[in-house]
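# Return a 3D structure for these sequence lines:
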Amino acid sequence: MLTTKERTGIYSEQIRSFLISNFYVSDARALVNDTSLLDQGIVDSTGVLEIIGFIEETFGIIVEDSELLPENLDSIQGIEQYILRKMN
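Model prediction:
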């Protein structure tokens, strides 16, 4: 079984790959874990719905309406921490 630290790295890369392949990211190297996806114009409200679909399909968790918060969905780090919380 993977440790939380190992899962964190794996999840982070899965999220980053999804973002790069599904949204316009002008410089993938500049997409660091705490970059605000909304502030940088990488995702908009429709993009948030795509991220939710990705989370639910990839990680098998349900994103509740009450969890649609910027701290859960606005950065790679936020998404990753949200997933880890939901899976524990």
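# Going by C-alpha atoms from here, please, whenever you check contacts or count neighbours.
Will do.
# what's the residue nearest to the spatial centre of the chain in contact with, if anything?
By Cα atoms, centre = their mean, the mean C-alpha position of the chain lies nearest to residue 79, the distance being 3.7 Å. Shown in contact with residue 79 (Cα atoms under 8 Å, 6 or more residues apart in numbering): 15, 71, 72, 73.
# Second input sequence below; structure requested for side-by-side comparison:
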Amino acid sequence: MSDTIKDRLRAFIIENFLFGDTDYALEDDASLIDNDVMDSTGVLELIAFIDEAFGIKMADADIVPANLDSLSKITAYVTARKAA
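Purely as a prediction, here's the structure:
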């Protein structure tokens, strides 16, 4: 299931933050913020996507880099929340 989640998140990031650039090497553990893939507005877009795509409403306390700074971290967060 997490592969499907990761694939959906990867597709969203490529489409919305990389403007469809599939040549960009989006590594699972690379920081989206430090690598200028996503900014604070992008975080809000990502939160809205997580709510819409996975039915997860993020609490303010969950909106931290530990949950949202890389594809791996986002996937782990969504997977854990769906399992709860």
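# Just the buried ones from the contacts of residue 79 of the first structure?
Buried members of the contacts of residue 79 of the first structure, counted by 16 or more other Cα atoms under 10 Å: 15, 72, 73.
# Redo the contacts of residue 79 of the first structure as JSON lines? Include secondary structure.
As requested, the contacts of residue 79 of the first structure are arranged in JSON lines below (DSSP: H, G, I helix; E, B strand; the rest coil):
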{"residue": "15", "secondary structure": "helix"}
{"residue": "71", "secondary structure": "helix"}
{"residue": "72", "secondary structure": "helix"}
{"residue": "73", "secondary structure": "helix"}
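# quick check, nearest of those residues to residue 41 of the first structure?
Here the nearest of the contacts of residue 79 of the first structure to residue 41 of the first structure, counting by Cα to Cα, is residue 73; it sits at 13.7 Å.
# Counterpart of the closest one over in the second structure?
Alignment note: residue 73 of the first structure maps to residue 68 in the second structure; criterion TM-score structural alignment.
# List the contacts of its match.
By Cα under 8 Å, 6+ apart, residue 68 of the second structure lies in contact with 43, 74.
# redo that, cut-off 7 Å
residue 74 (Cα atoms under 7 Å, 6 or more residues apart in numbering).
# do the same with residue 44 of the second structure
So residue 44 of the second structure contacts nothing (Cα under 7 Å, 6+ apart).
# counterpart of it in the first structure?
With TM-score structural alignment as the criterion, residue 44 of the second structure matches residue 49.
# Can you tell me the element that match falls in?
helix 45-59 (DSSP states H and E).
# Reformat the contacts of residue 79 of the first structure into CSV and put distance to residue 8 of the first structure next to each item.
Below are the contacts of residue 79 of the first structure laid out as CSV (distance: Cα to Cα, whole Å):
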residue, distance to residue 8 of the first structure
15, 10
71, 17
72, 15
73, 16
